[in-house]
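>>> everything below, folded, please.
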Amino acid sequence: MRWTVPNILTVVRLIAAPLVGLVFLLLPRPAADWAALLLFLFASLTDYLDGWLARKWGQISRFGAMLDPIADKAMVVIALAVLLGLHGISDWTLIPVSAILFREVFVSGLREFLGETAGLLKVTKLAKWKTTVQMVAIALLFGWGLFDHYFIMQTFGMSPEIVTGILTGEIADDVGLIWKYYGLIAVSYGGLVLLWIAAGLTLVTGWDYFRKAMPYLRESP
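Next up is the predicted model:
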């Protein structure tokens, strides 16, 4: 094993994965929310950076190839578990999260079973898009927690009474305040929409991998 910069970034991302959950035990909110969001953004950045640097500097290694998908899956699984805890279990969150987790376990099992032939399940462009949408969705959903609990009342100075006034139409003359509120709502719920899109892409790519593996799963005559 070589301790190259790409490999170090991958190891740091793997270490950051459990910290996304542990910060809620170690820090009070909203500090924990900020820490989880920043850790996840950092991990998402290194997910792109380590592969790019490995190719650019000719530092692709078996250790990095093995650890990179493990770090990615650890980050996503732990982040989704934390988000379920923060936002509660509902149809709008549990269904896409279950689809994403099912696919990750299923494809990992396929690769383990195929062993040396697992190379046929190479990452496709659609799978890369899935990962990108997934990362953006999770980041926005961490922001949703900050928005729900802290942005309205503290950062943006919106009391519960002001929010109620906007929703009931009693506050209709402060256009700036109204646009600010609904802009934040759009960003927050955008994360939920992207999570569903990511779940759909997850199932499509999972089926594609299964289809490619089928010839190797048939019993010999």
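
>>> going forward, measure contacts and count neighbours with C-alpha atoms only.
OK.

>>> and the helices in this protein?
Along the chain, counting by DSSP state H, helices occupy 5-26, 31-56, 62-87, 91-114, 125-146, 160-168, 175-213.

>>> packing partners for the last one?
If I follow you right, that is helix 175-213. In this structure, helix 175-213 packs against helix 91-114, helix 125-146, with contacts taken as 3 or more C-alpha pairs under 8 Å, 6 or more residues apart in numbering; DSSP states H and E.

>>> can you check the fifth one too?
The criterion is 3+ C-alpha pairs under 8 Å, 6+ apart, and the helices and strands that helix 125-146 contacts are helix 31-56, helix 62-87, helix 175-213.

>>> dump those helices into TSV; add distance to Phe102 and mean neighbour count as well.
Output for the helices and strands packed on helix 125-146, formatted as TSV (distance: least, C-alpha to C-alpha, whole Å; neighbours: other C-alpha atoms under 10 Å):
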stretch	distance to Phe102	mean neighbour count
helix 31-56	21	18
helix 62-87	11	17
helix 175-213	9	17
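
>>> let's see this one next, to set against the first:
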Amino acid sequence: MTWNLPNILTVLRLIAAPGVAILFLYFQRPVADWVALILFITAALTDFLDGYLARLWKQESKFGAMLDPIADKAMVIIALVIIVGLSTADKLVMDAWILLPATVILFREVFVSGLREFLGASAGMLKVTNLAKYKTTVQMIAIAVLFAKGVFEHHYLNLVQGMDAEIYEGVMAGTIEDVNGVVGYAQFMNGTWTVGVVLLWIAAVLTAVTGWDYFAKSLPFLREPKA
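The predicted structure follows:
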């Protein structure tokens, strides 16, 4: 194992993955939302930086090649669990728009990891494709946008705090003049959430496609020998 800057960045990204979840245990919102968003974006940027530096400085290593996809999966999976939990915290039912793409992503990651483990030495032919790299990028952007919505939501609650329910309904319905930019901010906040959900669905489709591609490539190694 070689300790160089690219590998250190990868290790830090792996540590940051559970750190995002732990923040919500020890910090109240919106502080937790802010810190989680900053930590996640910073860690996501290291995903590009560590590989770039390793290639630039010719410091590519087996340790980095092994740990990099693990750190990516840990970041995405833990962040998705948090987002699913936050999106349903004040509801009686699960949010299908978040739960379904999150389920696809989680299932694929578990399936492909199990496939690689089963194939053992033959798993080398399941190399990370460019499409798989794109799906990871879209996943991280989607998660960052969804985390950002949590930050905007708390600012929105501060805007409407103390506002009479009748006045609030009138403002939102357009029958009363907008107060503190509530309507515009609500549209911005909801738009952010919509963009995040759309990106998450795109990521889920890319994730499913790459999962099927890996499965198709593994089929020759899964067939039973002829008698």
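
>>> related to what we said a few turns ago, quick one: closest of the helices and strands packed on helix 125-146 of the first structure to Val123 of the first structure.
Evaluated over those, closeness to Val123 of the first structure peaks at helix 175-213, with 9.2 Å, by C-alpha to C-alpha.

>>> rewinding a little: export the helices and strands packed on helix 125-146 of the first structure to a markdown table and tack on distance to Asn7 of the first structure?
Formatted as a markdown table, these follow (distance: least, C-alpha to C-alpha, whole Å):
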| stretch | distance to Asn7 of the first structure |
| --- | --- |
| helix 31-56 | 7 |
| helix 62-87 | 5 |
| helix 175-213 | 26 |
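
>>> looking at those, which is closest to Leu25 of the first structure?
Across these, closest to Leu25 of the first structure is helix 31-56 (C-alpha to C-alpha), at 8.2 Å.

>>> compared with the second structure, how much does that closest one deviate?
Helix 31-56 of the first structure differs from its equivalent in the second structure by a mean of 0.8 Å after superposition (mean C-alpha distance after the TM-score superposition for the first structure).

>>> so that helix versus helix 125-146, what angle?
160 degrees (axes from the mean of the first three to the mean of the last three C-alpha atoms, to 10 degrees).

>>> between helix 31-56 of the first structure and helix 62-87, how many degrees?
Using the same axes, to 10 degrees: helix 31-56 of the first structure against helix 62-87 is 160 degrees.

>>> what's helix 31-56 of the first structure packed up against?
helix 5-26, helix 62-87, helix 125-146.

>>> find the nearest non-adjacent residue to the residue mapped onto Met140 of the second structure from the first structure, please.
Aligning on TM-score structural alignment places Met140 of the second structure opposite Met135 in the first structure. With C-alpha to C-alpha, 6 or more residues apart in numbering as the criterion, Met135 of the first structure has its nearest non-adjacent residue at 6.7 Å, and that residue is Ser44.

>>> quick check, the one you found in contact with Gln134.
No. Proximity of Ser44 of the first structure to Gln134 does not meet the contact threshold set by C-alpha atoms under 8 Å, at 10.1 Å.

>>> where in the second structure does stretch 195-215 of the first structure fall?
The aligned range for stretch 195-215 of the first structure is 200-220, by TM-score structural alignment.

>>> mean per-residue distance, the matching stretch versus the first structure.
Mean for stretch 200-220 of the second structure is 0.7 Å (mean C-alpha distance after the TM-score superposition for the first structure).

>>> contacting residues around that stretch?
98, 101-102, 104-105, 108-109, 111-112, 115, 125-126, 131-132, 135-136, 138-139, 142-143 (C-alpha atoms under 8 Å, 6 or more residues apart in numbering).

>>> tell me which of the helices and strands packed on helix 175-213 of the first structure sits most buried.
The highest average neighbour count among those, using mean count of other C-alpha atoms under 10 Å, belongs to helix 125-146 at a mean of 19.

>>> mind listing residues that contact it?
30, 33-34, 36-37, 40-41, 44, 76, 79-80, 83, 86-87, 187-195, 197-198, 201-202, 205.
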